[in-house]
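> Generate coordinates for the sequence data below:
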Amino acid sequence: MGIQLSLLVTVVILLAGWVSGVLPFLKFIFGVILPYVALAVFAIGLVIRVLRWARSPVPFRITTTCGQEKSLPWIKQNKLDNPSSALGTLGRMALEVLFFRSLFRNTKASLKDDRLVYSVDKWLWFFSLAFHWSFLIIFLRHFRFFTEPIPFFVGFLQDIDGFFQVGLPIIYITDVAILVALTYLFLRRIFNAKVRIVSL
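All right, here's what the predicted structure looks like:
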């Protein structure tokens, strides 16, 4: 039933687009009104989801800090791992958002000779960082399509990103990086049994 309904909705949307192209009075509805309605539905739905999530009870806090918290004066606090000030929180959040600091400490547990062994696993951190930074640069590069005048950094990013230009079309470094990173992350979801259970 699910695939038939999806196919029916797709056919209806295609027919509606075709009819709107044929009948001139529908062009305004499908070209102006419908996109704004879709954007409004998306924005309202997003706000409702966030509010519903914010109201849901949290039974306990999951601590993600690793350092010594602020306690007695003679015990040195780790101000970046366990901040107690706004500046420390800003620094920790910047490192987390920009460099995935907690993911960098990722370890992999496995059984070897009936012993639990922990090993360093930096691949997830590396490819996640490559994906997100590439996505950010690609997003910023696309400002040239939506802004007038084009911001100054767009040309700079485009020149740096296309530094290894070989022929036409231009192959950007971030295009290759995001493709490789997505391939790794996708294959990890498929072949890693622990992640596959959560994903599928």
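
> hey, let's count contacts and neighbours off CA atoms from now on
Will do.

> wait, what's in contact with the most centrally placed residue in the chain?
Nearest to the mean C-alpha position of the chain, by C-alpha atoms, centre = their mean, lies residue 132 at 6.2 Å. Listed by C-alpha atoms under 8 Å, 6 or more residues apart in numbering, residue 132 has no contact partners.

> does residue 111 count as helix, strand or coil?
State at residue 111, reduced to three classes by DSSP: H, G, I helix; E, B strand; the rest coil: strand.

> quick one: it and residue 119 touch, right?
No. Look at residue 111 against residue 119 with C-alpha atoms under 8 Å: they stay out of range, at 10.8 Å.

> need the helices for the chain, in chain order.
For the chain, the helices defined by DSSP state H cover 2-22, 25-28, 34-55, 86-99, 101-104, 123-141, 152-161, 173-191, 193-199.

> Give me the outermost residue of the protein relative to its centroid.
Most peripheral residue of the chain (C-alpha atoms, centre = their mean): residue 74, 41.3 Å.

> For residue 64, see how far away residue 97 is.
Using C-alpha to C-alpha, to the nearest Å, we find residue 97 at a distance of 14 Å from residue 64.

> The two: who's more crowded?
residue 97 (12 against 9; other C-alpha atoms under 10 Å).

> Now do residue 10 against residue 33, distance only.
Taking C-alpha to C-alpha, one finds residue 10 at 20 Å from residue 33.

> And residue 77, by the same measure?
From residue 77 over to residue 33 (counting by C-alpha to C-alpha), the distance is 57 Å.

> Next, the second sequence, to be compared with the first:
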Amino acid sequence: MKHTFPLIAVIALALIAWIGSAIPGMQYLFGVAVPYAALLLFISGFCWRVLYWAKSPVPFRIPTTCGQGYSMPWVKRDKFEAPVSTGEVLGRMFMEIVFFRSLWRNTKASIKPGPELTYSATRWLWLFGILFHYSMLVILLRHFRLFVGSELFFVSALEYLDGFTLNPTPELSLYVTDALILVGLLALLARRFLIKTVNYISLANDYFPLFLLIGIALTGILMRYFLRSGMDIVAIKQLAVGLTTFHPVINPNIASVFYVHLFLVSCLLAYFPFSKLMHMGGVFLSPTRNLANDSRMRRHINPWNPDIRPHSYASYEDEFRADMIEQGIPVEKELPQG
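Prediction:
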């Protein structure tokens, strides 16, 4: 049931928006009130989580290393996998955030007849992760044209690079990322179903964001390619610009599927700071990634340790001599007579 309940929850959220937006007067709730509340919760929750992590003490240097560390000058070392300077750490973080370097190095252990323990690369996971994350980034950037009054140059360039014309309707472009994001999400979902070890450790909060993202992608594709004739793009852009300028205008011509799409996006924003999706902000604060591997080069003193006064054995025995003698523990000095 750990995957059934999240699916039912996403379907229920979509039905709530579909039915609710059809009720006269409820369009303001789903088109204005809910998005504002979700955005406020997203920003405040995101900042709270990041500040909470930033204040957490990191008393030890615990960078993850998987390459030759710094030793003798003539020994070739791996600067990305065992960085010892700030510049090398920044390079490692760049490779991790932009190219998912650690996911590229991910391996799978399996036991073959013999028995023989073998390791193999799982680069397909890196590929589908890249497809999903970069497709979502491009889609988010493309959506900027809905929130500004004029076209932005980089948005127009992205649309040109991302899309190609469908015949016989040259005015309708098919965006590659609309297909790639679904491929990436479905592959990541199939991984949790088909791989027994991953399925075993997966929880409901692993499936819910996947189903929610798939729902957002499907409703967006429906509006773009299948229900386009019934969509009032001008009214939608008027509402989006109004939300940005805090003067939202609800047009009765907006179809219910748009409110379903917007409501699912709002649910994702509200859920984001309290889920595993916060790895987007947490990766910058991970001590396994953002610390230099220089424990052997300089001494790190924990600043949170309290000052401890020296306590010699002689003073310890003076304090507990009577109890030690009573328990039969040898002492260097006997109790004074009388």
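
> Let me have the helices of structure 1 in CSV, extended by distance to residue 115 of structure 1.
As requested, the helices of structure 1 are exported to CSV (distance: least, C-alpha to C-alpha, whole Å):
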stretch, distance to residue 115 of structure 1
helix 2-22, 46
helix 25-28, 68
helix 34-55, 40
helix 86-99, 32
helix 101-104, 24
helix 123-141, 23
helix 152-161, 46
helix 173-191, 23
helix 193-199, 19
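
> Residue 70 of structure 1: which of these is closest?
Shortest distance between residue 70 of structure 1 and these, using C-alpha to C-alpha, is found for helix 86-99: 11.8 Å.

> mean shift between the closest one and structure 2?
Taken over the aligned residues, the distance from helix 86-99 of structure 1 to structure 2 averages 1.6 Å (mean C-alpha distance after the TM-score superposition for structure 1).

> same check, this time on stretch 42-55 of structure 1
Stretch 42-55 of structure 1 versus its aligned partner: 3.8 Å mean (mean C-alpha distance after the TM-score superposition for structure 1).

> So what's the gap between that stretch and the chain middle?
A distance of 18 Å separates the centroid of the chain from that of stretch 42-55 of structure 1, by C-alpha atoms, centre = their mean, to the nearest Å.

> Where in structure 1 does stretch 240-260 of structure 2 fall?
Aligned using TM-score structural alignment, stretch 240-260 of structure 2 spans no residues in structure 1.

> what's the span of that stretch, first residue to last?
Termini of stretch 240-260 of structure 2 sit 15 Å apart (C-alpha to C-alpha).

> With stretch 143-152 of structure 1 instead?
10 Å.

> contacts for it?
So stretch 143-152 of structure 1 is in contact with residue 154, going by C-alpha under 8 Å, 6+ apart.

> okay, now residue 143 of structure 2: neighbour count?
12.

> how much space is there between it and residue 237 of structure 2?
10 Å.

> How about residue 86 of structure 2?
For residue 86 of structure 2 relative to residue 237 of structure 2 (C-alpha to C-alpha), the value is 45 Å.

> what's the answer for residue 75 of structure 2, then?
Counting by C-alpha to C-alpha - residue 75 of structure 2 and residue 237 of structure 2 are separated by 60 Å.

> So if I had to pick from those two, which one is more boxed in?
residue 237 (16 against 10).

> Name the SS class of the more buried one, please.
Going by three-state DSSP: residue 237 of structure 2 is helix.

> Can you tell me the closest non-neighbouring residue to it?
residue 146 (5.1 Å; C-alpha to C-alpha, 6 or more residues apart in numbering).

> and what of residue 220 of structure 2?
Nearest to residue 220 of structure 2 is residue 261, by C-alpha to C-alpha, 6+ apart, at 6.6 Å.

> can you confirm the one you found is in a helix?
Yes. Counting by three-state DSSP, residue 261 of structure 2 is found in a helix.

> show me what contacts residue 127 of structure 1?
Contacts of residue 127 of structure 1 (C-alpha under 8 Å, 6+ apart): 181-182, 184-185.

> Which of these are buried, as a PyMOL select command?
Buried residues among those (16 or more other C-alpha atoms under 10 Å), as a PyMOL selection:
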select buried, resi 181+182+184+185
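
> want to try a markdown table for the contacts of residue 127 of structure 1, with distance to residue 128 of structure 1 as columns?
Formatted as a markdown table, the contacts of residue 127 of structure 1 follow (distance: C-alpha to C-alpha, whole Å):
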| residue | distance to residue 128 of structure 1 |
| --- | --- |
| 181 | 7 |
| 182 | 8 |
| 184 | 9 |
| 185 | 8 |
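
> just curious, which of the contacts of residue 127 of structure 1 is nearest to residue 166 of structure 1?
Of the contacts of residue 127 of structure 1, the one sitting nearest to residue 166 of structure 1 (C-alpha to C-alpha) turns out to be residue 181, at 21.6 Å.

> The residue nearest to residue 237 of structure 2 and residue 216 of structure 2, how far apart?
17 Å.

> likewise residue 205 of structure 2?
Taken as C-alpha to C-alpha, the span from residue 205 of structure 2 to residue 216 of structure 2 is 17 Å.

> Neighbour count: those two, which is higher?
residue 216 (21 against 14).

> Tell me who's in contact with the more buried one.
Going by C-alpha under 8 Å, 6+ apart, the list of residues near residue 216 of structure 2 reads 261, 264-265.

> between the residues you listed, which has the most around it?
residue 264 (24 neighbours).

> That one is in what secondary structure piece?
helix 256-271 (DSSP states H and E).

> Could you list every helix and strand that that helix packs against?
helix 4-21, helix 34-55, helix 204-221 (3 or more C-alpha pairs under 8 Å, 6 or more residues apart in numbering; DSSP states H and E).

> now the last one: how far from the chain's centre is it?
Same thing as helix 204-221 of structure 2. 15 Å.

> One more: the first one?
Using C-alpha atoms, centre = their mean, the mean C-alpha position of helix 4-21 of structure 2 is found 23 Å from that of the whole chain.

> Name the residues that touch it?
Residues contacting helix 4-21 of structure 2 (C-alpha under 8 Å, 6+ apart): 26-27, 30, 204-205, 207-208, 211-212, 215, 256-257, 259-261, 263-264.
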